[in-house]
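Novice: Let's see this in three dimensions:
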Amino acid sequence: MRRRAVFADRDGTIIEDRYYVADPADVALIPGAITALRKMRELGFALVVVTNQSGIGRGLYTLADYHRVAAETKRQLARAGMAVDATYFCPDGPGGDPRRTCRKPSPVMYRKAARDLELELSNSYFIGDKRSDVLPARKLGGTGILVRTGHGAMHADGLDDDFRVVDDLAAAAELIGRLESGGESPGRSPAP
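Specialist: Modelled structure (predicted):
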């Protein structure tokens, strides 16, 4: 049986977005992120980080820089007794052929995660601070939740009604808890 997942963006959702985070010293967990991830885990979800890292494609930092930041993020999560099941990243910059890129909102990274981890994409949650983080929910049949941290406040205006908007990852975890208990209507994106 395939597991359901929470797919969360990294920069601006789990860690502070500090304009192309390229230095491990700049990694800072957003307040409430650990508690939120723990609650999602307790609800039985696989936790998967899916992140665009266009700074690599733009030449602003290297692949090695990305891996150092990812390792520091993992270390900070572990220090708090938390871990994610997997992290997927796309190094492509904007402007490429949308049929060939892994850049969100492309479903490429999500489908890879589904294969690798035996996940059910429909009925999963897609959380982030940009439209590109939540739009895959529409294509894959899950629920998109935009957080107002990071760039979220800019992206919340005009977002379609089938997506949810909450203050932060902690509020997203609370919303998921209510949705899972039947205490709230999902406002789910239509299935493909």
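Novice: Please count neighbours and contacts with C-alpha atoms only from this point.
Specialist: Fine.
Novice: in stretch 50-68, what's buried?
Specialist: V50, T51, N52, Q53, S54, G55, I56, Y61, D65, Y66, R68 (16 or more other Cα atoms under 10 Å).
Novice: Pull the contacting residues for the nearest residue to the fourth one once chain neighbours are set aside.
Specialist: Leaving out its chain neighbours, the residue that sits closest to Q53 by Cα to Cα, 6 or more residues apart in numbering is P91, at 4.9 Å. Contacts of P91 were listed using Cα atoms under 8 Å, 6 or more residues apart in numbering, and they are N52, Q53, S54, G55, I56, G57, R103.
Novice: From those residues, which land in strands?
Specialist: Secondary structure from DSSP state E places N52 of these in strands.
Novice: Closest one of the contacts of P91 to G32?
Specialist: Nearest to G32 among the contacts of P91: N52, at 22.3 Å, using Cα to Cα.
Novice: What is the neighbour count of the closest residue to the closest one other than its chain neighbours?
Specialist: With Cα to Cα, 6+ apart as the criterion, N52 has its nearest non-adjacent residue at 4.9 Å, and that residue is C90. Look at C90: counted by other Cα atoms under 10 Å, it has 19 neighbours.
Novice: Following up with a second sequence; could you model it the same way so I can compare the two?
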Amino acid sequence: MPKAVFFDRDGTLNVDIHYLHRPEDFVWIEGAKEAIKYVNDKGYLAILVTNQSGVARGYYPEEDVKNVYDWMNAELAKIGAHLDALFYCPHHPEGNIPLYTKTCSCRKPETGMVDEACRQFQIDRSQSFFVGDSDGDMECAKRANLTGIRYTSGSLLGRLEEFL
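Specialist: Down below sits the predicted model:
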């Protein structure tokens, strides 16, 4: 069974600006691209799991989330790295777009995104990790039976090397 590293996006892979949805506003966290390459080289799937309430709030469409992901992968390809999959939650209970305004099982700290990735890729949770910067990310890791790795500052690569 494959093993995976699940990455939160905002505040973990990129500098957190509210409602990031354009590649030109994306700023990589120190060591983030190298951390993803490290994960790739170690034989882990690299899976992005991100709450994107800006969709529910009407700030940007789902397509923007996918465009940023595609841009990230294009940037990662320059160093021989890649993300294997994108799972995102466009919902929020206080949204403005009725289709996305709800309480769901995919919004972290709920485990829906991780559960779906594990189903699709047959991931071995006992050998997998969740990297994030928030209490919600660590709660999601715990609920999903993954080892949580909290990122606070400095090199993300350095933080991962402590665990993998």
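Novice: Of all pairs in the buried residues of stretch 50-68 of the first structure, which one spans the longest distance?
Specialist: Going by Cα to Cα, the pair spanning those furthest: V50 and Y61, at 18.5 Å.
Novice: any chance you could map the helices in the first structure?
Specialist: 33-42, 54-57, 63-79, 108-117, 131-140, 152-156, 169-180 (DSSP state H).
Novice: Could I get those helices in JSON lines, plus columns for distance to V27 of the first structure?
Specialist: As requested, the helices of the first structure are exported to JSON lines (distance: least, Cα to Cα, whole Å):
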{"stretch": "helix 33-42", "distance to V27 of the first structure": "13"}
{"stretch": "helix 54-57", "distance to V27 of the first structure": "16"}
{"stretch": "helix 63-79", "distance to V27 of the first structure": "6"}
{"stretch": "helix 108-117", "distance to V27 of the first structure": "23"}
{"stretch": "helix 131-140", "distance to V27 of the first structure": "20"}
{"stretch": "helix 152-156", "distance to V27 of the first structure": "19"}
{"stretch": "helix 169-180", "distance to V27 of the first structure": "17"}
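Novice: which of these is buried the deepest?
Specialist: helix 131-140 (a mean of 23; mean count of other Cα atoms under 10 Å).
Novice: Which stretch of the second structure is that one matched to in the alignment?
Specialist: Mapped onto the second structure using TM-score structural alignment, helix 131-140 of the first structure spans residues 135-144.
Novice: got a list of contacts for the matching stretch?
Specialist: In contact with stretch 135-144 of the second structure (Cα under 8 Å, 6+ apart) are residues 8, 108-111, 114-115, 125, 129-132, 147-150.
Novice: picking that back up, right, and the helices of the first structure - which one's nearest R4 of the first structure?
Specialist: Nearest of these (Cα to Cα): helix 108-117, 9.3 Å.
Novice: so where is stretch 112-119 of the second structure in the first structure?
Specialist: Under TM-score structural alignment, the match for stretch 112-119 of the second structure is residues 108-115.
Novice: so how far does the matching stretch sit from its counterpart in the second structure?
Specialist: On superposition with the second structure, the mean distance recorded for stretch 108-115 of the first structure (mean Cα distance after the TM-score superposition for the first structure) is 0.7 Å.
Novice: Name the residues that touch that stretch?
Specialist: Outside stretch 108-115 of the first structure, the residues that reach it (Cα under 8 Å, 6+ apart) are V48, V50, A86, Y88, F89, C90, T101, C102, L119, E120, L121.
Novice: repeat that for 10 Å
Specialist: With contact meaning Cα atoms under 10 Å, 6 or more residues apart in numbering, stretch 108-115 of the first structure is reached by 2-5, 7, 48-52, 85-90, 99-104, 107, 116-121, 126, 136, 140.
Novice: Okay, angle between the lengthiest strand in the first structure and helix 169-180 too, please.
Specialist: The longest strand of the first structure (DSSP E) is strand 119-128. Counting by axes from the mean of the first three to the mean of the last three Cα atoms, to 10 degrees, strand 119-128 of the first structure lies at 140 degrees to helix 169-180.
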